[in-house]
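Participant: sequence-free structure coming up:
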């Protein structure tokens, strides 16, 4: 068998084999000693920044180091120029180690007998940051090997990114972005030439050159770098001269602490992110925090406040203040009241009216009766204990009257209404085992402020409710239907305060649809306001749930809401939203609730302008307990005298039918004499007897009509009167000037204390809606 000749090892082949062995060795070493690269994306140091990139709050790593992630593209070009010009002029041309720089450094060391300038490249400096080593020959060789590895794995852009984020800048600051904000109060993208040069020299001696402690040394080092950039032709002399004129001024290192509770919420949501982009606006956040801090100082210890400002269309949070005094233990400053479950008071009432509009039960001028009513044992009253009789829906909502809201919820059904809110993302929290009930209209449930703000924003977003969006990483959601666009538009108009209402004067605030609320026992004061651009929610109270006597929404929260609205930038105040095609204006008549053009003028006792949805004009409905709604009732009258006839008349009469527009019986005590006369049948003919008990059958005993009451001489106390309702059925409610004064059994007397002098109207209402009324004067 022939023997094959050995291949000849030519010089070329020897070189190739040597190179192959060299690269194989490098590959093996790289595998045996991998780079200890930090993972910036999951580093424990976290910074939450606002929508413009300004830090809101920073969370240090386990070493207490502050680091704000930044990419080379986000840093000022002036800083990159100064850094490369100072540290590594051939950064883009060498492979991690610069032989020329090493030779220069070695020659200077031999000539001067000491180190004059180093030969480390930026890559070698990054190698020392990620893999610390002793300052020795072996340490230097290890640093050079790591630098080559960095070039191999990351390239120039990756190496520069590591330096920008991990270079030491003194104290607990690492990275140029943290240093820029820490010392200069601005992002590194907005550095001036002088500031860029200052930060470029700091990592060489961060403790000795800290500008907050040693401004003179820092300025000397900066000017030395500026001169070098001029001498080497990197920056022209004019640019350097301008930079030299800028003094080194650094602020004291204080970690950012804006929106602390929002930042904490975001950190829990994104636990592995080094940088979290919030939707907040830092400038607005500062303003809102300052306003709440100033506002809460007027209240005793234990009291706090919270506010949320969002975009109405997307529900992006612009300002998030969960507590008015973060870190203040006396005010429970660690509790985020935006996420606390609290009783909403009356703040859910607009969405009762909105659903009633969509269900075709009302329009904006529907007749509702604010008078004592019994809803199967539930007998609500108003906040001020007054009753106003017949009111239109818009007035009832603006004045936050309780009984009309409960009456509407009774018609809608508590369970379907709660389900509609749940579909929109707001699930009311009720005690375990409790079904939806009428008390929810007045706050007998729990809700969170961030959820309430989402509901009110829907009034300016065509009825679409969304969840709070706090992170820029969250994609905008389509939202869920809460109300039709027309119903949302009408409710918003109903909530807009009229300028002649001093209590709710908007003071020129455009398109502000606002509602207040107070929970039972003065525990929570609310004010929610929406404009086409932003929606603001305010809460004031005690985080521990104890009462704050005398403080309620219109006093504690509404003025603060007005201040926040006044502080909004002008460009956030958009023009009013256009009216949907489903909404029209018309004039309707009370008591029947029909359009004027469809009503006989004799039956139109009052005319009101109304906003009507989908051309639906529902008739007036009866208050609870009345069998018949407002209607046309025909009675027999004598065609000659016009007197009413009954089945028990002695004489002979020529009869005719006379139609009468009847008001709800419960509304009659509040009607003026003429309107009441038009609503009742004519007086009975003298020769006839009543064949049914009259509606106004109650007689008040104890005070005569037109009497004047005063205390006996020498008695400084207010006069008292004992009254009783003759002919009453069931319990009797007594109203003095429209305010509930007491309740008595049908045959029981009630003692009234007449504390206020002047004309008085006393009304008695029994369980069958019959009433009696007497007018008198207290002197």
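Facilitator: Arrived safely. Keep in mind the model is a prediction, meaning the values are calculated, not measured.
Participant: going forward, measure contacts between C-alpha atoms and count neighbours the same way
Facilitator: Will do.
Participant: residue 575 - nearest residue in space that isn't next to it in sequence?
Facilitator: Taking CA to CA, 6 or more residues apart in numbering, and ignoring the residues beside it in sequence, residue 575 has residue 532 as its nearest neighbour in space, at 7.2 Å.
Participant: kindly report the same for residue 280.
Facilitator: For residue 280, ignoring the flanking residues on the chain, the nearest one in space by CA to CA, 6+ apart is residue 318 at 4.1 Å.
Participant: in addition, the following structure is provided for comparison:
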């Protein structure tokens, strides 16, 4: 076999030089090259070109696209010095190397060096052929000669660097650089580069995680060839294969599903920030009940660029939290997070001003009777306080005046797509009775941060020019932001009062805990809950989500960008200085609606049928200002009444009308029948 190999090489070299040039050229030119276009992994890269995630190709292999410009020139020089020092001067086959290999084989009785050029190795990798027989070697030589005539030296090197095996499912220099050293091949040290030069010759026998001594010896031979410094020999070899980057996996899945033919997706995500936000999402669920998940989205509201998005704490089913579900895109109840928009719309409609007084008292709209979260009522207070305390009655009153359809239109104008559980919107949407995603809520708050009109959020790098319609005025947006910035940050956070405008929310049944806020540059949204919608008892947005929100702000920037100054036409006065119609909120039907403290007849009720006993009829009153006057069928029967309980002397059978008038002239009446 060795003699045949040597004779073949000599015949090839001598034959070409002995006048067979024309036949030889015809033979080479007739060579059919395999395709040099190879399948490479789909990649998602961040705003700076860093790899966020890659997908495997056939047979579960990873093969990352690589050009020579992305490779350290020192690595190329080392590769050529060790593998093929006459690479740039030969035509695909190196006669000198072949003669040397033949001489060594003949004299020593075994193959000491193969004589293969880098072009021949690239040819072998293209055809995935072996080198054990002289027919295979002849085929590689023919392919190498043909490749040199049809490809540039740069293209040949790129074929080799794309196909070279580096152990296990790793193919190509760039994939190997990530697998063994966790970095791009432009950043390799001399010792790291030497190992990657040596590995392709025996990728399994020299795998550093399985055969570290063989890997060190092979690396040492490469280092010796290039005259490396002594300390390079002492560097340890990697003892395990590193996982490939897997940042923003939900986004990567989404991009691949939307455009399955694209090999590369360049996104606005910042890899450094994404890693920090992903770690924060994991920490957010520590100590939480089983199945609780978290999602965080960070964007620059000035440009609309999404800088980080964690769809779950773990991209797995670990802990029962359905980590494969992207909760930045999941439709949930927004709880109280829509209240700022309600107030902003009410400001624009002239219904109220931040310092308008509004009554937080029991109210009902047919069968719908909203309650505050704690079941208590605060009475008359300013709109500013109502929003800061996240009371429920005032925003429902304002929604009644605005109309639920106007609120839905405002949400759509802000760039969101709210989902209604039924057909027609009702007052319940004011308190979260509508479906929204975290991404949509962040879009809404980005619009408020930008004065009522904002760029549409996007992860596509370079996507500019698309923005929402104006949905509130700059004055209304500033007024809401100013109120929200007055909410005290959670205890233990580094933020100071007034640095961040934020709102928390908790959906019905403690299914969702929210916190969304912004400063002068960034907007961040946080959600915690169970993806399957089951309750998380005791979960409140202010307690669970708000601290995570402020931690996220701390990771985005060490210093807050200030919130904007008020617009020049903003009305900043006290309640007393407001125009009279704005001093106290009254609905359009207020003239026909009893005042909250007007007198009420608790007993007898309207339409009651009572049996006459001859002892009179008991009367029980509520509210109203003393003293009161009671009339029966228009005739005063009690005057200067200063008690809320009394007995009425009604002797006539049949229908009677009981009227009560308080000291302010406000009246209440009921009609009864006495049998």
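Facilitator: Everything's here; your move. The structure displayed is predicted, hence computed values, not measured ones.
Participant: aligned to the residue nearest to residue 280 of the first structure, what sits in the second structure?
Facilitator: Matched to the second structure by TM-score structural alignment, residue 318 of the first structure sits across from residue 307.
Participant: which stretch of helix or strand covers that match?
Facilitator: strand 305-310 (DSSP states H and E).
Participant: what's the burial count for the residue nearest to residue 280 of the first structure?
Facilitator: 24 (other CA atoms under 10 Å).
Participant: so what's the most centrally placed residue in the first structure up against?
Facilitator: When CA atoms, centre = their mean is applied to the first structure, the residue found nearest the centroid is residue 308 (3.1 Å). Contact partners of residue 308 of the first structure, counting by CA atoms under 8 Å, 6 or more residues apart in numbering, are 317-322, 338, 449-450, 453, 536-538.
Participant: on that earlier part again, am I right that the match of residue 318 of the first structure is in contact with residue 273?
Facilitator: Yes. Counting by CA atoms under 8 Å, residue 307 of the second structure touches residue 273, with 7.3 Å between them.
Participant: what lines up with residue 524 of the first structure in the second structure?
Facilitator: Using TM-score structural alignment, residue 524 of the first structure lines up with residue 512 in the second structure.
Participant: and for residue 213 of the first structure?
Facilitator: For residue 213 of the first structure, the aligned residue in the second structure is residue 210 (criterion: TM-score structural alignment).
Participant: how many neighbours does the closest residue to that match other than its chain neighbours have?
Facilitator: The shortest distance from residue 210 of the second structure to any non-neighbouring residue, by CA to CA, 6+ apart, is to residue 239 (7.7 Å). Residue 239 of the second structure: 13 surrounding residues under other CA under 10 Å.
Participant: now residue 239 of the second structure: which helix or strand?
Facilitator: According to DSSP H and E, residue 239 of the second structure maps onto no helix or strand at all.
Participant: residues in contact with it?
Facilitator: Per CA under 8 Å, 6+ apart, neighbours of residue 239 of the second structure: 208-210, 212.
Participant: which of these fall within helices?
Facilitator: Using DSSP state H, the subset of those located in helices is residue 212.
Participant: and the contacts of residue 239 of the second structure, which of them are buried?
Facilitator: Buried subset of those (neighbour count, 16 or more other CA atoms under 10 Å): 208-209, 212.
Participant: can these go into CSV with extra columns for distance to residue 431 of the second structure?
Facilitator: CSV is the format used below for these (distance: CA to CA, whole Å):
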residue, distance to residue 431 of the second structure
208, 60
209, 57
212, 63
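Participant: please identify which of those residues is nearest to residue 495 of the second structure.
Facilitator: Proximity of those to residue 495 of the second structure, judged by CA to CA, is greatest for residue 209, which lies at 46.3 Å.
Participant: what about residue 427 of the second structure, how many neighbours?
Facilitator: Neighbours around residue 427 of the second structure, by other CA under 10 Å: 21.
Participant: correction: residue 369 of the first structure
Facilitator: Neighbours of residue 369 of the first structure under the rule other CA under 10 Å: 28.
Participant: can you tell me how far it is from residue 438 of the first structure?
Facilitator: Remark: distance between residue 369 of the first structure and residue 438 of the first structure (CA to CA, to the nearest Å) = 17 Å.
Participant: average distance between the helix or strand hosting the residue nearest to the centre of the first structure and the second structure?
Facilitator: Assessed by DSSP H and E, residue 308 of the first structure sits inside strand 304-311. With mean CA distance after the TM-score superposition for the first structure, strand 304-311 of the first structure departs from the second structure by a mean of 1.7 Å once superposed.
Participant: how far off centre is that strand?
Facilitator: 5 Å (CA atoms, centre = their mean, to the nearest Å).
Participant: ditto for stretch 387-398 of the first structure
Facilitator: Remark: stretch 387-398 of the first structure is offset 28 Å from the chain centroid, using CA atoms, centre = their mean.
Participant: contacting residues around that stretch?
Facilitator: 349-350, 353, 362-372, 404-405, 494-495, 497, 515, 666-667, 669-670, 738-740.
Participant: what's the end-to-end length of it?
Facilitator: Start-to-end, stretch 387-398 of the first structure (CA to CA) is 15 Å.
Participant: which part of the second structure lines up with it?
Facilitator: Under TM-score structural alignment, stretch 387-398 of the first structure corresponds to residues 377-388 of the second structure.
Participant: helices of the stretch 101-250 of the second structure, start to end?
Facilitator: Counting by DSSP state H, counting those that start in this stretch, the stretch 101-250 of the second structure has helices at residues 118-127, 134-150, 153-163, 173-181, 190-198, 212-225, 230-234, 249-258.
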